[in-house]
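[1] this is a predicted model, with the sequence first.
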Amino acid sequence: MIIKSTLQLLAAVALSGIIQAPPGQARKNHDGQWHISSLRVEAAQQITQGDGVIVAVPDSGVSPHPDLQGSVLPGADVITGAGNGYADKDGHGTGMAGLIAAHGSGAEGALGIAPKAKILPILCSPAGQDGETDALAAAIEFAVNNRANVISISIVSGASARLQRAIEMALAADILVVAAAGNAPRSDIVGYPARHPGVVAVGGIDRDGSHAAFSVTGSEIDVVAPAVDIYSTSIDGKYRRGTGTSDATAIVAGAAALIRSKYPYLPAQEVAHRLTATAVDKGPPGRDDEYGYGVIDLVAALTADVPPLGFESVSAPATTADARPDDDAGSTVRGLATLGVIVAVGVGWAFVARRRRRGDDPPPRISR
């Protein structure tokens, strides 16, 4: 569907703030992967790099990129029913894949958290169009049927019945589901599927390690990760910078891939427990609504002696779908896009999240 005139105006304003980096600044951009040093990624990668783990990325697809060469499996386009998920038109999905599994080296490359993990790309949110909310459900179903170990969802959604069933199917299949909490001001509560019980809900922090002002808060937040000015891969072999809980979610999904590689027989719920039990506490002592259990600690998650969790729920009690307003069961909004802008280095893309559809509009949608 064509973007409405008001959103076109917002997009034009957003574009005026995009920073284009000339090729000569590539080294600076790569050195600017501040989350790599902050999370001690290189130390964690001395232990494992995600071998043998498949991370599904339901998003805008994943474009071929030198830093992802050999890391992207044939996936699916659940919108058209044809294609392998490689037709990314806006770079968001490619950026998320890069944060998880890019293996770029040298001055210009981007490094992911788990560079030896495999990405399963699933196109469920095409550029410039509305997609059905159930497309996300179809993407999750595809991930379950294609042996994914982790599903990284950088989308905030309404809780349709099919989507709820798909999430339950993934959890029952021992897949770790990681999802973005959402970004203010577009959202004021933790979105779906992040608030679904058993899903790891991810919030964001800034360069100072403080709660990112846009990151939605709530009792469902499990952990937080870097979410501001995050450098990663983009379409056409280029690079991008993004800000939002989308990026934090992909980073946590990469961390989960490391754990699943190091402990291949550990149930998904215990993997989530490792993430929360070893997180670096921030804010008030113990779990809180801004930081959850704290900032993920990759090295501790891979090495600490963590007592078993048992079969308790990963997340705090979540709001049920039945308690949500009727219109919230509708469209989904990409977590990163809810902040308004993606700064794409050398690309110049910007995206504005669409408002939820109301009244007599068509059925539930994935909104972008």
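    Ah, there it is.
[2] hey, let's count contacts and neighbours off CA atoms from now on
    Fine.
[3] show me what whichever strand or helix holds L136 is packed up against.
    For L136, the host element (DSSP states H and E) is helix 133-145. Helix 133-145 sits against strand 54-59, strand 118-123, helix 161-172, strand 365-367, with contacts defined as 3 or more C-alpha pairs under 8 Å, 6 or more residues apart in numbering; DSSP states H and E.
[4] report all helices and strands that the last one contacts.
    Contact here means 3+ C-alpha pairs under 8 Å, 6+ apart; on that basis strand 365-367 packs against strand 131-132, helix 133-145, strand 332-334.
[5] can you show me the helices along this protein?
    5-15, 26-31, 34-38, 41-45, 92-101, 133-145, 161-172, 245-262, 268-277, 298-303 (DSSP state H).
[6] centre of the chain to the second one, how far?
    Think helix 26-31. 23 Å (C-alpha atoms, centre = their mean, to the nearest Å).
[7] tally of neighbours for the residue lying closest to A148 once chain neighbours are set aside?
    Excluding its sequence neighbours, the residue lying closest to A148 (C-alpha to C-alpha, 6 or more residues apart in numbering) is I54, at 4.9 Å. I54 sits with 25 neighbouring residues when counted by other C-alpha atoms under 10 Å.
[8] re earlier: minimum distance to D77: which of the helices and strands packed on helix 133-145 has it?
    D77 lies closest, by C-alpha to C-alpha, to one member of those: strand 118-123, at 4.5 Å.
[9] okay, buried residues for that closest one please.
    118-123 (16 or more other C-alpha atoms under 10 Å).
[10] for those residues, please prepare TSV with the additional fields distance to H92.
    Shown next, in TSV, are the buried residues of strand 118-123 (distance: C-alpha to C-alpha, whole Å):
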residue	distance to H92
K118	18
I119	14
L120	15
P121	12
I122	12
L123	11
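[11] can you tell me which two in the residues you listed are farthest apart?
    K118 and L123 (16.1 Å).
[12] returning to what we had before: chain center to the helix holding L136, what's the gap?
    Using C-alpha atoms, centre = their mean, the distance from the centre of helix 133-145 to the centre of the chain it belongs to is 15 Å.
[13] now do it against strand 118-123, angle only.
    Interaxial angle, helix 133-145 versus strand 118-123 (axes from the mean of the first three to the mean of the last three C-alpha atoms, to 10 degrees): 150 degrees.
[14] let's bring in a second model and compare:
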Amino acid sequence: MTFVFASFRSRIWAAAIVVPIALSLSALGSPAAGADKISDGQWYLNYLDVSAAHKISQGEGVRIAVIDTGIDPNHPDIRGSVEPGVDVRQFPASGDGLTDDDGHGTSMASLIVGHGRIRGIAPKATVVSLKYADSVSSSPTAMGSAINWAVEHGVKVISISAAHVDRDLVLQQAVEKAILQDVVIIASAGNKPEKSAIEYPAAFPGVVAVSGIGSDGQLWSSSVTGPEVLLSAPAKGISTAWRDNRRVVTDGTSNSAAIVAGMVALIRAKYPTMPATEVIRRLISTATDKGPAGRDSAYGFGVPNLVAALTAPAVSASAGRSVAPSQIAPTRIDAPGAEFPLRTALFLGGGCLTIVILAVGLVVMVVRRRRPE
């Protein structure tokens, strides 16, 4: 039995179309048919030459925070590769994040560390489950709290396959803090028609915003595009793990972000002391250019060439396809009110100074009048 459904997740998550195709413990319909669909949905492995990349690195020792709907650690495709995290939906945060009543978080985890029927990009890495949402609700503030938790617990790669229209201050400051702490954050660009522009956190400077492509290497028609896009990666017709020991085929830039997060894990495993900005430069400087020459709003710098990213010599900051450091990471953390225009700040500062001068003058006049003759 094969069917397509769309739920509330289509308004939150970047993977909006889900086609269940097989159970891991009991097949639906013909097992051979299910196996074929699973294989077809892993076209990204050959497209990205993942087997060659695995001869160089498999993500050993790297922890990736998956900020999502939680992760089912017992799914056979990811069992043994999931680390407890936390559920940040309530304050104070509690639990371990190891429940997934939606399926999306488990799906993303399998693209990163899958080592069963579903094969991920970094099978020897570990995903840390940070549950910030469920099937019916999510919050950008909770997402920011999850990022802060990841930074405080030493995680150096964060994968986010979700987007919010609000430029939430907690989320913004958490992103900036993470980047300044040498963390690589990867986020999905979003899907049409639910999204029409790149939202947050992908829209924040320093975040690796990823658009989606199909198996033909061309932009997926439902991928959101915009000047924030840095890279593009497989999105359409991707097989993944799902809740209740299922496997599904999904469309969405959620997949693209998780796949790039796995790539970052491979690079960080091979080059454990390489700064985050250099990890990103390595990916973009070796990417296969797509669309118009150079960076564009559809593909960014192109589709990562994983083997080249793992084997290329040190990337010069002045290389023609590199980006300025200010595009990769912020140089400061904005405090509340830091976005006031300069003229506003000068006006307020001048007004305060005037008030102080008047107050001092008034005190002096009162004192003088009270002096005895």
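    Thanks, I have the structure now. Note that the structure is predicted; figures quoted are calculated from it, not measured.
[15] quick one: which of the helices and strands packed on helix 133-145 of structure 1 is nearest P185 of structure 1?
    For P185 of structure 1, the closest of these is strand 365-367, at 15.8 Å, according to C-alpha to C-alpha.
[16] which parts of the closest one are buried?
    Under the neighbour-count criterion of 16+ other C-alpha under 10 Å, strand 365-367 of structure 1 has 365-367 buried.
[17] quick one on the thing from earlier: the helix holding L136 of structure 1 aligns to what range in structure 2?
    Counting by TM-score structural alignment, helix 133-145 of structure 1 pairs with residues 140-152 of structure 2.
[18] so what's H211 of structure 1 closest to, chain neighbours aside?
    Using C-alpha to C-alpha, 6+ apart, the closest residue to H211 of structure 1 is I205 (4.5 Å).
[19] and the gap between the one you found and G254 of structure 1?
    Taking C-alpha to C-alpha, to the nearest Å as the measure, I205 of structure 1 falls 17 Å from G254 of structure 1.
[20] more neighbours, those two?
    G254 (30 against 24).
[21] show me what that one lines up with in structure 2.
    In structure 2, the residue paired with G254 of structure 1 according to TM-score structural alignment is G262.
[22] before we move on, what about P307 of structure 1?
    In structure 2, P307 of structure 1 lands on V315 (TM-score structural alignment).
[23] and if you look at A184 of structure 1?
    In structure 2, A184 of structure 1 lines up with K192, judged by TM-score structural alignment.
[24] now that match: closest residue in space that isn't a chain neighbour?
    S222 (4.8 Å).
[25] any idea how far P76 of structure 2 is from G105 of structure 2?
    In terms of C-alpha to C-alpha, G105 of structure 2 sits 15 Å off from P76 of structure 2.
[26] if you could redo that for S129 of structure 2, that was the one I meant.
    With C-alpha to C-alpha as the criterion, S129 of structure 2 and P76 of structure 2 are 16 Å apart.
[27] the longest helix anywhere in structure 2 aligns to what range in structure 1?
    Of all segments of type helix in structure 2, defined using DSSP H, the longest is helix 342-370. Against structure 1, there is no aligned range for helix 342-370 of structure 2 (TM-score structural alignment).
[28] over to stretch 57-65 of structure 2?
    Mapped onto structure 1 using TM-score structural alignment, stretch 57-65 of structure 2 spans residues 48-56.
[29] in the matching stretch, what counts as buried?
    48-51, 53-56.
[30] ditto for stretch 262-269 of structure 1
    In stretch 262-269 of structure 1, counting by 16+ other C-alpha under 10 Å, buried: 262, 264, 268-269.
[31] just put the residues you listed in a markdown table and tack on distance to P226 of structure 1.
    Shown next, in a markdown table, are those (distance: C-alpha to C-alpha, whole Å):
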| residue | distance to P226 of structure 1 |
| --- | --- |
| K262 | 23 |
| P264 | 26 |
| A268 | 23 |
| Q269 | 23 |
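[32] V224 of structure 1: which of the residues you listed is nearest?
    Q269 (17.5 Å).
[33] which residues does the nearest residue to F311 of structure 1 once chain neighbours are set aside contact?
    Leaving aside its chain neighbours, F311 of structure 1 sits nearest to Q269 (7.6 Å; criterion: C-alpha to C-alpha, 6+ apart). By C-alpha atoms under 8 Å, 6 or more residues apart in numbering, the residues touching Q269 of structure 1 are 174, 176, 198, 309, 311, 313-314.
[34] I'd like to know how far the alignment partner in structure 2 of Q269 of structure 1 sits from S57 of structure 2.
    Correspondence of Q269 of structure 1 to structure 2, assessed by TM-score structural alignment: T277. T277 of structure 2 is 20 Å from S57 of structure 2, where distance means C-alpha to C-alpha.
[35] again with N305 of structure 2
    With distances taken as C-alpha to C-alpha, N305 of structure 2 is found 14 Å from S57 of structure 2.
[36] same check, this time on L180 of structure 2
    In this view, L180 of structure 2 and S57 of structure 2 are 26 Å apart by C-alpha to C-alpha.
[37] S129 of structure 2 too?
    23 Å.
[38] same question, R295 of structure 2
    For R295 of structure 2, the distance to S57 of structure 2 - C-alpha to C-alpha - is 28 Å.
[39] tally of neighbours for S137 of structure 2?
    Neighbour count for S137 of structure 2, taken as other C-alpha under 10 Å: 13.
[40] for the nearest residue to K262 of structure 1 once chain neighbours are set aside, which residues are in contact?
    Closest residue to K262 of structure 1 apart from its sequence neighbours, by C-alpha to C-alpha, 6+ apart: T48 at 6.3 Å. Taking C-alpha under 8 Å, 6+ apart as the criterion, T48 of structure 1 is in contact with 114, 258, 261-262.
[41] same question for A178 of structure 2.
    Taking C-alpha under 8 Å, 6+ apart, one finds 147-148, 151, 184 in contact with A178 of structure 2.
[42] can I get those in TSV including distance to L171 of structure 2?
    Shown next, in TSV, are those (distance: C-alpha to C-alpha, whole Å):
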residue	distance to L171 of structure 2
I147	8
N148	9
V151	13
V184	15
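[43] would you point out the most distant pair within the residues you listed?
    N148 and V184 (13.3 Å).
[44] quick one, which of those two is more surrounded?
    Neighbours per residue (other C-alpha under 10 Å) separate N148 of structure 2 from V184, with V184 holding more: 29 against 18.
[45] enumerate every residue touching the residue lying closest to that one once chain neighbours are set aside.
    In space, and not counting its chain neighbours, V184 of structure 2 is closest to V157: 5.0 Å by C-alpha to C-alpha, 6+ apart. Contacts for V157 of structure 2 (C-alpha under 8 Å, 6+ apart) come out as 63-65, 183-186, 261, 264-265.
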